[in-house]
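Q: Below is the sequence, then the predicted model.
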Amino acid sequence: MSEAAETATSSFIAACVEIVGAQHVLTEAHDTAPYLTDWRRRYTGAACAVLTPANAEEVAALVRTAVEHRVALVPQGGNTGLAGGATPDASGTQAVLSVKRLNRIRDVDPHNNTITVEAGVVLAEIQARAREAGRLFPLSLAAEGSCTIGGNLATNAGGTGVLRYGNTRELCLGLEVVTPQGEIWSGLRGLRKDNTGYDLRDVFIGAEGTLGIITAAVMKLHPLPAARVTALAALASPHAALHFLALAQRFAGPLLTGFELMSDFCLQLVNRHFPPMRYPFESRHAQVVLLELSDSESEEHARGLFERLMETALQDGLVEDAVVAESLAQSQAFWNLREHIPLAQAEEGLNIKHDIAVPISRIGTFIEETDAAIAGAAPGARMVTFGHLGDGNLHYNVQAPEGVDAKAFLAQYQSPINRLVYDSVHRHHGSISAEHGLGQLKVDDAAHYKSEVEVRLMRALKHALDPLNLMNPGKVVRFNP
């Protein structure tokens, strides 16, 4: 960094200290390190400072200061993202703006079925506060103990309840946002109907902080279900799982809140690395579905519905075996199998991950065709396929062959396998990022598969809102001011 640049950076840091106090402007390496590496440890950047404001007004003041000094800001929540969207670049000229101190729950309104929260509130805390009010906040994902609602909104996170409740976007009624000019837009209205112009809320959800910084949100709540009943069903193929999904939706309708697909190899990995989590059936099956009903009437009603569903599925030959959880502990054990798949993958070694979506009707064909193509390109590769079948989202991951060095496998095959998978997703009219966002990981791949018109519209939006390109540059869409 030149002497002039160092002077400018020092001036910026001094101005930030005036706004939030010296203890909330981190510059020492041991203080900034936790903010500079992404959760998967794929990216490590550098930053001139880590800023931790306490409210929207301080965020706005920091943004105005960044504009004055031409310093790019990288918003960050719980730093649990999987696409490098909250990691600064390596230049050391960007500043990380952490929302962890924006952690107040401002209001819970049971009659309006809403909760108003600041961006730094951890997801699990929102779930707990909703339960205290006799309500359900249905967003649920593996990182809920550390991810923040601001990050969930910035990436439009999905999770296990999308089938019934939708992505984070569908759970949000209003936002408070600091614009790239340092102004505060307060859209915390909590309305289900508001046709007074452009839907600004949706502009910022899923934008990963590239168009402004979300500082608070009004989120929807739902009635607490009277009962939740969970089951595992064994099937012969993804095609059978699709037919079973249709049957379950016919029987249960909106009561069906979870429908998770797990291949046999996924559960083998879990059992290998977490032996207490045993395979749930006496014999092995190609696919296992975890499904859950949330019933507003009673557990007896839900269990009776489940039994009729399973009886029909077994008679029709869709399901080879099934087990219904008999207790809360057994239900949690079923979910633990699903949630430990990523952990088991990590224990097994490095792998090539894909968070993709295709139309639900095409999932079986997509898996068959893409599995075959990968087997031809990388003989012996092991497929770790699992995900939210009910909304078409698959975590379609590729593990190195047994006994093969994982680093060497990735070095040789990651790029060609990514292209093979993304080409297949594109042919099936899908998306290369379903719930993890683009970040810096997929920004160029997204531009490759989107039409020129779509990319041009995205760049026009970026230019209109952030003409100086100071909001999380290099993420979501490439843009030169």
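A: Arrived safely, thanks for sending.
Q: from here on, contacts and neighbour counts on C-alpha atoms
A: Noted.
Q: who touches the residue lying closest to R303 once chain neighbours are set aside in this structure?
A: Nearest-residue entry for R303: V229, 6.6 Å, with adjacent residues in sequence omitted and distances by Cα to Cα, 6 or more residues apart in numbering. Applying Cα atoms under 8 Å, 6 or more residues apart in numbering to V229 gives the contacts 292-294, 299, 302-303, 324-325, 331.
Q: Included below, for side-by-side comparison, is a second structure:
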Amino acid sequence: MTADLIGRLREVVGPSGLISDPGEMAGYLTDWRNAYTGTAAAVVRPGSTEEVAGVVALCREAGVAVVPQGGNTGLCGGAIPDSSGRQVVLSLTRMRRIRDLDAANQTITVEAGAVLQSVQEAAAAAGRLFPLSLGAQGSCTIGGNLATNAGGTGVLRYGTTRDLTLGLEVVLPDGRVWNGLRGLRKDNTGYDLKQLFIGAEGTLGVITAAVLKLFPAVRSRATAWVALPGPQAAVDLIGVLRGLAGDRLTGFEIMSRQSVELVLRHSSGARDPFGDRHPWYALVELSDSLPVAGLDGVIESALGEAFEHGLVVDAVVAANPAQAAALWALREGISEAQNHEGPSLKHDVTVPVSRIPAFVEGTDRALEGAVPGIRIVTYGHIGDGNLHYNLSKPVGSGDEEFRARAGALARVIYDSTRAFDGSISAEHGLGQSKRGIIADYKDSLELDLMRGLKQLFDPRGLMNPGKLL
């Protein structure tokens, strides 16, 4: 990259909006797990959509690739540049404004760099709910959530980020700005263009703002921690809960005993809700907009019915918000706790809910056959079929030896996922980590159509190259 282009970019974003010092750029060039590291000619931090458009247009003119980045909390390296040193990282973190909140229309319009938690708080201040909830919500951005079609714990009731989005503003690869910020729930005027950019991981354009759906505020909750004999019981319990609670069933998370043990071992203050060990657990949450909705009675009735059918071994219902938070901490602490055990081989798969029990049984058996003593850390949003199927090394084995098996072990999981009509990425995206193998697990015609869209929008291949495709 020439000094002339650096100077022209600085003119667009101002002196504080461009970083070229290697030390100052470091935090933008490595993901939070230190799994992916690249280099860049510069990090550009525009403060407006107009500045984003100016940056993209200049880079296109110079033939320089752009890597959009939000909170840099991804797990697949999708926001990290390559090692060439010729790419520009385009960080949206200065664009954090809440542009509008329309309570009557139940919408909020936010810029892509807005942190998810700040959007939740803005909605709450207006007596509304923005239901997207992730472990990284204090640092991930709306732009990143959109780019990966993030899921989280509320998908069971509210859907993914795609379902929560009504309109987008996008800077296209040629620098033009598409203003699709329409808060309409009905717009039958042709192709729904916003859907092309959601989940595209910045390969078709740079999302700069979005109109998101809001919902009535939650005024009552009931939370329970449930011991289960196995995954089949979890699937059956979802049916019982849906039958009694309907759409008040907001969350249903499943965790293996191995997952919970890691949290109990490494998370300060974590306590086992039961005196006995159980093979599987579920975290169940009901919610309602009514302040007095009788949810404790509903969840207790459902658990009582489940006990009668042998689906539940033990259960505890949180008596207050502090107890509910402690139960959620057991679930949300799994990923971090696993990192204390050496390499964590993370996989994010989805299969039809009805097939989860057979999938878990068959995949566990195949992994244990491949690496005796392997520790399988399985947990996730079982209500929508999404499992985080993570692996830790056998006790006493070496880190590098285990890392060397990562590709082969991923194949075991992905082959099993395909056999059960699933997907090798439920909510983390493809990024760098799965780009090389997606062709083995996705229909060739689908990939041809995706490549055609990429060629149409970005014929020079300058938008986040080396990711997704």
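A: Okay, I see it. None of these values were measured; they are calculated from a predicted model.
Q: separation between the aligned residue in the second structure for the residue nearest to R303 of the first structure and P173 of the second structure?
A: Taking TM-score structural alignment, V229 of the first structure has A222 as its aligned residue in the second structure. Going from A222 of the second structure to P173 of the second structure by Cα to Cα, to the nearest Å gives 47 Å.
Q: Tell me the secondary structure at the residue mapped onto R272 of the first structure from the second structure.
A: Under the alignment by TM-score structural alignment, R272 of the first structure pairs with R265 in the second structure. R265 of the second structure carries the three-state label helix when classified by DSSP: H, G, I helix; E, B strand; the rest coil.
Q: Ignoring the adjacent residues along the chain, who's closest to R265 of the second structure?
A: A337 (7.9 Å).
Q: Contacts only, for A324 of the second structure.
A: Counted by Cα under 8 Å, 6+ apart, A324 of the second structure has contacts 223-224, 318.
Q: Distance check, the counterpart of it in the first structure against A234 of the first structure.
A: Structural alignment (TM-score structural alignment) places A324 of the second structure against S331 in the first structure. Look at S331 of the first structure and A234 of the first structure: by Cα to Cα, they are 16 Å apart.
Q: now swap in E125 of the first structure and tell me
A: Taking Cα to Cα, one finds E125 of the first structure at 34 Å from A234 of the first structure.
Q: Who has more neighbours out of the two?
A: A direct count of neighbours by other Cα atoms under 10 Å for E125 of the first structure and A234 places A234 higher, at 27 against 17.
Q: hey, which helix is longest across the first structure?
A: Looking across the first structure with DSSP state H, the single longest helix is helix 406-427.
Q: Just after it, pick out the following helix or strand.
A: Going down the chain from helix 406-427 of the first structure, the next helix or strand is helix 443-449, by DSSP states H and E.
Q: can you tell me what part of the second structure that following helix aligns to?
A: With TM-score structural alignment as the criterion, helix 443-449 of the first structure aligns to 435-441.
Q: To which residue of the first structure is D384 of the second structure aligned?
A: Checking TM-score structural alignment: D384 of the second structure goes with D391.
Q: Report how many residues lie close to H436 of the first structure.
A: By other Cα under 10 Å, neighbour count at H436 of the first structure equals 22.
Q: Show me where the stretch 101-250 of the first structure has its strands.
A: With strands called from DSSP state E, counting those that start in this stretch, the stretch 101-250 of the first structure shows them at 105-109, 114-118, 135-136, 172-178, 184-187, 213-220, 222-223, 227-235.
Q: hey, which of these is tucked in deepest?
A: Counting by mean count of other Cα atoms under 10 Å, strand 213-220 has the highest mean neighbour count of these, with a mean of 28.
Q: quick one: that strand aligns where in the second structure?
A: Counting by TM-score structural alignment, strand 213-220 of the first structure pairs with residues 206-213 of the second structure.
Q: No further queries at this time; thank you.
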